[in-house]
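Trainee: I would like to see how this sequence folds:
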Amino acid sequence: MTAASSERLSVLLVEPFFTGSHEVWATGWQEHSRHRLHLLTQPGTHWRHRMMAASVPLAQATQEHIARHGAPDVVVASDMVDLAGFLGLCRSELVGVPAVVYFHENQLTQPTSPNGVGGLRDRHLAWTNWRSLLAAEEVWFNSAWQRDSMTDALDDLLAGGPAGDDQRPLLDGVRDHFQVRPVGCDLADLLEVAVPGSDGPPRDPGAATEAPLVLWNHRWAHDKGLDVAVKSMLAVASQGIDFRLAVVGTDDHHDPSRGDKLLEPLGDRVVHRGWLEPERYRQVLAEADVVVASARQENFGISVVEAVAAGCVPVVPDALAYPESISDPTFRYPPGRLTTALRNVLVDLDGFRARCAPLRESLRRFDWSNVATADDDRLQAVVERSGAQRSASARSGAVPGAGTEGEEPR
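Mentor: Sure thing, here's the model as predicted:
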């Protein structure tokens, strides 16, 4: 980077679904960034409406923000923003301002809900994602898995257009702007948690004889596979293996009792369930011994990264984005083998803890102290490159959007 990399940029971060991992990402980066991040948000509800309509109120908020504070150096928008529509509505205020889009998830590969309208994939929203890719100077993904799976799905989407409208050639150019930028996590305190069997003292000597605590810490949603996890835990319990269970996270079901019905056969093994306050949640992370993932879709996996940083032994699928964070295949299971993998860990917990120590330390790369610095540097590069391109256009006399000689401007 040049000397300018130490300068503070004015960054407008636009997030129409301000909850969950989207909120954690936005506020975490704002807190740890050297740049000045200004957040423009909408509540994290009615996600489909936000994707289709939020560009209008967010554009109005942007215009008001710029009137008071001046234009930003760069815009960063989440995947829930119709970026092409947003930039069109702000075309006067954001002239020459580069834009980056960050994909937490996308509407081409996200599993559809088995309930209601969500059971059908909304191709309109998939096309919205495609237009956002085209409108951005850079496209950031939280994992290589999401980048690659979305690229494959885009090829299919673009091939499905009517005759004479094959947009696939544009995809090669868009790929050049792809970046993998993991989500930052608050791991510093979790990495200091003492783990039984490590060089430090046991976390709680008084609880040394308690059964191991297995943690499932994901959204209670169809794509996270709570039903799969419960089935495996019942199978492990039937083999006489003792454990306690914490099932924590927000409940996305229209019927909140559905999760309780799933857990009922596990009886008093379940010692925590449902959403926890942040402080209590981090206490449970520190108390847990094993973290289980059974997702049908995962583009990063903040909850697993947090749990392993706190000392949990992971039992995760050998698929999706998990190999990028859980790099040791010892802790990943092939399809249909969750029961066997969980049983193996519980009967040799000390052995797996010892093997997990290097993996735990490797997760430090996802701490915000490292991620924010890297993302800040990347934003600086985007701004510098955009400025250089504008300077080159000015020197050549080119006018953005103007037609060639003999043509009317479009």
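Trainee: C-alpha only now, for contacts and for neighbours.
Mentor: Fine.
Trainee: next up, the contacts around the nearest residue to residue 224 once chain neighbours are set aside.
Mentor: Once flanking residues are discounted, residue 224 sits nearest to residue 295: 4.0 Å by Cα to Cα, 6 or more residues apart in numbering. Neighbour list for residue 295: 223-226, 317 [criterion: Cα atoms under 8 Å, 6 or more residues apart in numbering].
Trainee: what about 6 Å?
Mentor: 223-225 (Cα atoms under 6 Å, 6 or more residues apart in numbering).
Trainee: on the three-state scheme, it is what?
Mentor: Here residue 295 is coil, with the state taken from DSSP: H, G, I helix; E, B strand; the rest coil.
Trainee: make CSV out of the contacts of residue 295 and add secondary structure, distance to residue 124 and neighbour count.
Mentor: Listed next are these as CSV, based on DSSP: H, G, I helix; E, B strand; the rest coil; distance: Cα to Cα, whole Å; neighbours: other Cα atoms under 10 Å:
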residue, secondary structure, distance to residue 124, neighbour count
223, helix, 21, 18
224, helix, 25, 19
225, coil, 27, 17
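Trainee: so can I have JSON lines of those showing distance to residue 18?
Mentor: Putting those into JSON lines (distance: Cα to Cα, whole Å) gives the following:
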{"residue": "223", "distance to residue 18": "20"}
{"residue": "224", "distance to residue 18": "20"}
{"residue": "225", "distance to residue 18": "24"}
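Trainee: of all those residues, which comes closest to residue 367?
Mentor: residue 224 (23.7 Å; Cα to Cα).
Trainee: distance from the chain centre to the lengthiest helix in the chain, please.
Mentor: Counting by DSSP state H, the longest helix found in the chain is helix 368-396. Remark: helix 368-396 is offset 23 Å from the chain centroid, using Cα atoms, centre = their mean, to the nearest Å.
Trainee: show me where the stretch 201-350 of the chain has its strands.
Mentor: Using DSSP state E, counting those that start in this stretch, the strands of the stretch 201-350 of the chain run over 213-217, 244-248, 270-274, 290-292, 313-317, 332-333.
Trainee: now do the shortest one: which elements does it pack against?
Mentor: If I follow you right, that is strand 332-333. strand 313-317 (3 or more Cα pairs under 6 Å, 6 or more residues apart in numbering; DSSP states H and E).
Trainee: Proceed likewise with the subsequent sequence, for comparison:
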Amino acid sequence: MSVLLIEPFYGGSHKQLMDLLQEELQEDCVLCTLPAKKWHWKARTSALYFMQTVPTSSNYRILFASSVLNLAELSALRPDLGKLKKVLYFHENQLAYPVQKCQERDFQYGYNQILSWFMPEHKLAHLEQVIGVKKNGDSYQSEGLPGQQESRAVMKTSDAHPESGLCEPQPGLCTTQHEGLPSPPAAPAQAEAPESTNPYQGEDKQCLTFNLSNILSGLDYQQRPLHIAWPHRWEHDKDPETFFKVLMKLKEQDLPFYVSVLGETFSEIPDIFSEAREVLGSSVLHWGYLPSKDDYFRALCTADVVISTAKHEFFGVAMIEAVHCGCYPLCPKALVYPEIFPAEYLYSTPEQLFKRLQNFCKRPDIVRKHLYKGETAGFSWAALGSKFRSLLAAEPREDL
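Mentor: Okay, here's the model as predicted:
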């Protein structure tokens, strides 16, 4: 077990990536996790927990962790782990993460991330040679790599080897774009929800079965109403308010459509969900998280359009999964999306999103006959697996 995998928030895309790595590496790794609950506590205290629970072993060579872990603290608390080559994977940037309320930001989480990837001058000089990091005043920036937005973070390692593939502009390895998609045509995986907090879960699971088997199958494919999917976490950073306001406007104009609101819920659910559930009424095909992968993919495969209204996104596994299942994507012209999706799938304002959906509601055949013009194969494990294996197979150096 030469690779030590540490995940303090073992759920969602975090779990998806770790499970994929463990499956592919098999006997060559050990996985240490904490449940996907109380994220803020995990960010503050998980280093102390793993200091006590990660077994000591002389076989470890690589430490791979998500940035929820304060890697600097763990390295100090466990000098044996501090000597390993370390790969830190950023699922999000806490310095730019949207705040839910107008209040002073808690700087601790961004500070943890800074400490976890800070490197001394001699290492930055080495990176400048290997992957083209240039100094700009008192800061460093990457040149010639994808992901130059302020809200993105380059995957950091305690050393960079040319054979690892880090010097190549491959999406998902140089940046945080890859979150564990399987290889086409195999179905991509949806992570299990830590807990169900959805009051409609039982009711709408039955509703989904009834609607899909009776309503959709009884209509001509090209004539049935447009089916819209929103497969995201029910939290403020995904901006459900914008999404539901657009749908309510479609409803006001008596435009025909169905909607499946997928994604996991946590202890706090934005008020807009209960309001939208009531207003949308019979337009709802499904409401809430689907623990069954088959049910989840079936819902995506019957959908025509998948929408993101996110305010903060490094990659967006759910959107790529939906495109993989045949959905037409509509994404903000911001964040990571222009790097992944061609311009015709991007919108700049809620008004533009409404107009696109208005047109699709009137002519659903437009999206049903459409062939996606982007490329998703580069994000598959078939494309990136060898680079991850190379990265995680590298031997540590004495000067780390």
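Trainee: TM-score of the superposed pair?
Mentor: Here the superposed chains carry a TM-score of 0.74, computed using TM-score structural alignment, normalised by the length of the second structure; 334 aligned residues with a Cα RMSD of 3.3 Å.
Trainee: just tell me what the residue nearest to residue 224 of the first structure corresponds to in the second structure.
Mentor: Under the alignment (TM-score structural alignment), residue 295 of the first structure maps onto residue 310 of the second structure.
Trainee: look up how far residue 358 of the second structure lies from that match.
Mentor: Counting by Cα to Cα, to the nearest Å, the separation of residue 310 of the second structure from residue 358 of the second structure is 20 Å.
Trainee: what of residue 318 of the second structure?
Mentor: The gap separating residue 318 of the second structure from residue 358 of the second structure is 23 Å, by Cα to Cα.
Trainee: and residue 185 of the first structure, what pairs with it in the second structure?
Mentor: When the second structure is aligned by TM-score structural alignment, residue 185 of the first structure is paired with residue 181.
Trainee: A helix includes residue 119 of the second structure, no?
Mentor: No. Residue 119 of the second structure is assigned coil when assessed by three-state DSSP, not a helix.
Trainee: how much space between the residue sitting furthest away from the middle of the second structure and residue 304 of the second structure?
Mentor: Using Cα atoms, centre = their mean, the residue of the second structure lying farthest from its centre is residue 218. It sits 35.1 Å away. Counting by Cα to Cα, the gap from residue 218 of the second structure to residue 304 of the second structure is 17 Å.
Trainee: just residue 364 of the second structure next, same as before
Mentor: Residue 364 of the second structure is 8 Å from residue 304 of the second structure, by Cα to Cα.
Trainee: just residue 295 of the second structure next, same as before
Mentor: Distance from residue 295 of the second structure to residue 304 of the second structure, by Cα to Cα: 16 Å.
Trainee: likewise for residue 346 of the second structure?
Mentor: Computed as Cα to Cα, the residue 346 of the second structure to residue 304 of the second structure distance reads 16 Å.
Trainee: how about the helices in the stretch 201-350 of the first structure?
Mentor: 226-238, 257-263, 278-287, 302-309, 322-325, 338-347, 349-362 (DSSP state H, counting those that start in this stretch).
Trainee: what's the fifth one aligned against in the second structure?
Mentor: Going back to what we said before, that points to helix 322-325 of the first structure. Against the second structure, helix 322-325 of the first structure falls on residues 337-340 (TM-score structural alignment).
Trainee: mean deviation, the matching stretch versus the first structure?
Mentor: Compared with the first structure after fitting, stretch 337-340 of the second structure has a mean deviation of 1.9 Å; criterion: mean Cα distance after the TM-score superposition for the first structure.
Trainee: which positions within that stretch qualify as buried?
Mentor: Within stretch 337-340 of the second structure, the residues scored as buried using 16 or more other Cα atoms under 10 Å are 337, 339-340.
Trainee: which of the residues you listed lies closest to residue 227 of the second structure?
Mentor: Among these, residue 337 lies closest to residue 227 of the second structure (Cα to Cα), at 22.0 Å.
Trainee: residues contacting that closest one?
Mentor: No contacts exist for residue 337 of the second structure under Cα under 6 Å, 6+ apart.
Trainee: more crowded one of residue 295 and residue 304 of the second structure?
Mentor: Higher neighbour count among residue 295 of the second structure and residue 304: residue 304, with 27 against 15, using other Cα atoms under 10 Å.
Trainee: any idea how far that one is from residue 269 of the second structure?
Mentor: 26 Å.
Trainee: and the one helix or strand residue 173 of the first structure maps to, how far from the chain's centre?
Mentor: Using DSSP states H and E, residue 173 of the first structure maps to helix 168-175. Centroid separation between helix 168-175 of the first structure and its chain, computed with Cα atoms, centre = their mean, is 24 Å.
Trainee: residue 16 of the first structure touches residue 42, doesn't it?
Mentor: Yes. Residue 16 of the first structure is in contact with residue 42 according to Cα atoms under 6 Å; the separation is 4.5 Å.
Trainee: quick one: which of these two has more around it?
Mentor: residue 16 (28 against 16).
Trainee: in three-state terms, label the aligned residue in the second structure for the more buried one for me.
Mentor: Under the alignment (TM-score structural alignment), residue 16 of the first structure pairs with residue 8 in the second structure. Taken by three-state DSSP, the conformation at residue 8 of the second structure corresponds to strand.
Trainee: surely residue 8 of the second structure meets residue 36?
Mentor: No. If you go by Cα under 6 Å, residue 8 of the second structure and residue 36 don't touch, sitting 7.6 Å apart.
Trainee: relative to residue 273 of the first structure, how far out is the residue opposite residue 274 of the second structure in the first structure once aligned?
Mentor: Residue pairing (TM-score structural alignment): residue 274 of the second structure is matched to residue 260 of the first structure. Distance of residue 260 of the first structure to residue 273 of the first structure, given as Cα to Cα: 9 Å.
Trainee: before we move on, what about residue 44 of the first structure?
Mentor: Distance from residue 44 of the first structure to residue 273 of the first structure, by Cα to Cα: 22 Å.
Trainee: next: residue 244 of the first structure.
Mentor: 12 Å.
Trainee: go on, residue 288 of the first structure?
Mentor: Distance, residue 288 of the first structure to residue 273 of the first structure, by Cα to Cα: 13 Å.
Trainee: so which of those two has more stuff around it?
Mentor: The residue with more neighbours, out of residue 288 of the first structure and residue 273, is residue 288; 24 against 17, by other Cα under 10 Å.
Trainee: the more buried one and residue 213 touch, don't they?
Mentor: Yes. Contact criterion Cα under 6 Å: residue 288 of the first structure and residue 213 qualify, at 4.9 Å.
Trainee: where do the strands of the stretch 51-200 of the second structure begin and end?
Mentor: Counting by DSSP E, counting those that start in this stretch, the stretch 51-200 of the second structure has strands at residues 62-66, 85-89, 133-136, 139-142, 156-157.
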